[in-house]
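Engineer: Everything below, folded, please.
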Amino acid sequence: MDYREIRREKKIRNRKVKRSITIVFFVIIFLLWGIYYLLQSDLLNLKELEVYGNHMITKEEILRTPELSIERNIFQYKPSHIKHQIELHPYVEEAHIKRKLPATIIITVKEREKYAIIPYMGSFIYIDHNKVVLEVSDDYLAEDLVLITGVAFNSFKIGDKLDISNEELLDRAMEYIEASKIVSIADIISEINIDQEGYIKLITFDGIEFLLSNREDPAYTILALKEVLTNLYATNKKNVIVDMRYKGQISIRSREQWEEDR
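Structural biologist: Predicted structure coming up:
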């Protein structure tokens, strides 16, 4: 092949490369223009908000965040900001945010559940299983929740974990609640008092009082307590105090006898 032929082929290749570069350039420009058009058009403006996982709180409460104003472009919303604002609600433990093109944002929440009630200066504090304060009410309406009395408060704030000085005793009381749920007797427990020195007092809706150790295994103790309850109900004994503070020893006395012995 002579020099002129080589030069001619080189020119052809250069023209093809330039043509390809030009085509790619125009494709990129077209794509960028298309993206810009979509971002500026109403097509991608937020039209719908879907909320899943909420039971205790309403969709309106979740969407009250200022980040979720309608008619903004869907890509102008920052999921991390929305997540943070929604999780400020005391009943929201976790939130997940997802865009769904062209115009929908999907919010999935995991709610905190009421676990117990603590009285405080005429009001009632509702907490979850992590001792986070969910709400404060003047009324005690949730009879399916156990009342925990004797809590020594330092401070509390809705949405934050309780700040108390006898936290270890509160933890033990909640372990007793959890164990009672496992053996299906939680619905008969009215109150657990942790203000006693050296033991915990559990009271049923029937008025039966159980004096429990604050050191023994709650699961074992609750199993024994359930057996004692079964025997008491079988013999129709209710106005009694059951002392289970000492491992392997169970003492059952009437309330009058207990007061006399003290």
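Engineer: going forward, measure contacts between C-alpha atoms and count neighbours the same way
Structural biologist: Fine.
Engineer: Okay, buried residues for stretch 71-81 please.
Structural biologist: 72, 73, 74, 77, 79 (16 or more other CA atoms under 10 Å).
Engineer: can I get those residues in JSON lines with distance to residue 238?
Structural biologist: Shown next, in JSON lines, are these (distance: CA to CA, whole Å):
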{"residue": "72", "distance to residue 238": "64"}
{"residue": "73", "distance to residue 238": "66"}
{"residue": "74", "distance to residue 238": "63"}
{"residue": "77", "distance to residue 238": "61"}
{"residue": "79", "distance to residue 238": "56"}
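Engineer: To compare against the first, here's the next sequence to fold:
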Amino acid sequence: MQKGKVLSLEDRIPKIKEHRKRRANRRLIFLLTLFFLLIVCVVYIQSPLSQINKIEVYGNNLVSKNEITKVSSLKKGDNIWKVNKGQASKKIMELPEVKKAGVRLEFPNNIVIDIKEYSPIALIVSDKEFLPVLENGTILKNSTMLADAPLLINFKKGPFLDELAAQLKDIPSEILNAVSEIHYEPKETDKYHIYIFMNDGFEISATITTLSTKMIHYPSIVSQLDPKVKGVINLEVGSFFKAYDLEEEVKSEEEEER
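Structural biologist: Coordinates of the predicted model:
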């Protein structure tokens, strides 16, 4: 039986030294890499690359870029890693025209603000001006005209206008585009009462709080009526039609001729 070969201490020392040398080299490489990364971080923090270079705003039509950036408190040259994106978004959403706002970092040092605004939904008649009304009830100060937008008569800023705007938002566009004017005419029994004048000549008596659910049925109601006989469609509680009194119309025309 052949015995295994036993290494002497002199034979083992070179291998131990080589192993320790490799471990020392790996440790040195690790320390040098860490030191290099620290230097890179320090240089980056001190360089313009760590500062906001540009602020881009997308999705805004009603609010200017300058106003949005001013409200956000973000400024060119600020440290990009100190930007509180959530807080900036919250500040921007305090603008009455802004529905949603998102702030994100675009590599390497640009800030992008994504905006979603409330949609203009009607025009309010105020001091002989036509001012756009947003779907949240906000009245814009500029007099930009809207195509096929209903005119709001006798309305003022407040809960009734806010509720009306919320209701108009839920009415299908093909029906809303057929609305010519909406007059606020409160009653003792209904503070939300309105009269709606349609482009097809019909008049609607309704209440603001149930307007969207009632107006959905307008096309089917009109389809059952004689288009030559105009009148008032009452949608306050149920739904019924009352034709205009033709005799009274003829009489009033004769009085005007006299």
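Engineer: so the nearest residue to residue 140 of the first structure once chain neighbours are set aside is in which element?
Structural biologist: Nearest non-adjacent residue to residue 140 of the first structure, counting by CA to CA, 6 or more residues apart in numbering: residue 124, 6.5 Å away. Assigned by DSSP states H and E, residue 124 of the first structure belongs to strand 123-127.
Engineer: Next SSE downstream of that strand?
Structural biologist: Moving toward the C-terminus from strand 123-127 of the first structure, the next helix or strand (DSSP H and E) is strand 133-137.
Engineer: Run through the neighbouring helices and strands of that following strand.
Structural biologist: Applying 3 or more CA pairs under 8 Å, 6 or more residues apart in numbering; DSSP states H and E, one finds that strand 133-137 of the first structure makes contact with strand 123-127.
Engineer: Packing partners of the strand it packs on?
Structural biologist: With contacts defined as 3+ CA pairs under 8 Å, 6+ apart, the packing partners of strand 123-127 of the first structure are strand 116-120, strand 133-137.
Engineer: and of those strands, who's closest to residue 12 of the first structure?
Structural biologist: strand 133-137 (75.4 Å; CA to CA).
Engineer: Mean deviation, the next helix or strand after that closest one versus the second structure?
Structural biologist: Next helix or strand after strand 133-137 of the first structure toward the C-terminus (DSSP H and E): strand 146-149. For strand 146-149 of the first structure, the mean deviation from the second structure after alignment is 5.2 Å (mean CA distance after the TM-score superposition for the first structure).
Engineer: can you list contacts of strand 146-149 of the first structure?
Structural biologist: 115-119, 173, 177, 186, 189-195 (CA atoms under 8 Å, 6 or more residues apart in numbering).
Engineer: Now do the contacts for the corresponding residue of the first structure for residue 75 of the second structure.
Structural biologist: Mapped onto the first structure by TM-score structural alignment, residue 75 of the second structure lines up with residue 69. By CA under 8 Å, 6+ apart, residue 69 of the first structure lies in contact with nothing.
Engineer: Next one: residue 69 of the first structure from residue 45 of the first structure, what distance?
Structural biologist: Separation of residue 69 of the first structure from residue 45 of the first structure (CA to CA, to the nearest Å): 10 Å.
Engineer: circling back to that earlier point, rebuild the buried residues of stretch 71-81 of the first structure as TSV, extending it with secondary structure.
Structural biologist: As requested, the buried residues of stretch 71-81 of the first structure are exported to TSV (DSSP: H, G, I helix; E, B strand; the rest coil):
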residue	secondary structure
72	coil
73	strand
74	helix
77	coil
79	helix
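Engineer: Residue 145 of the first structure contacts residue 118, doesn't it?
Structural biologist: No: in this structure, residue 145 of the first structure is not within contact of residue 118 by CA atoms under 8 Å, at 10.1 Å.
Engineer: show me where the stretch 151-258 of the second structure has helices.
Structural biologist: All helices of the stretch 151-258 of the second structure, identified by DSSP state H, counting those that start in this stretch, fall at 159-169, 173-176, 211-215, 218-223, 246-257.
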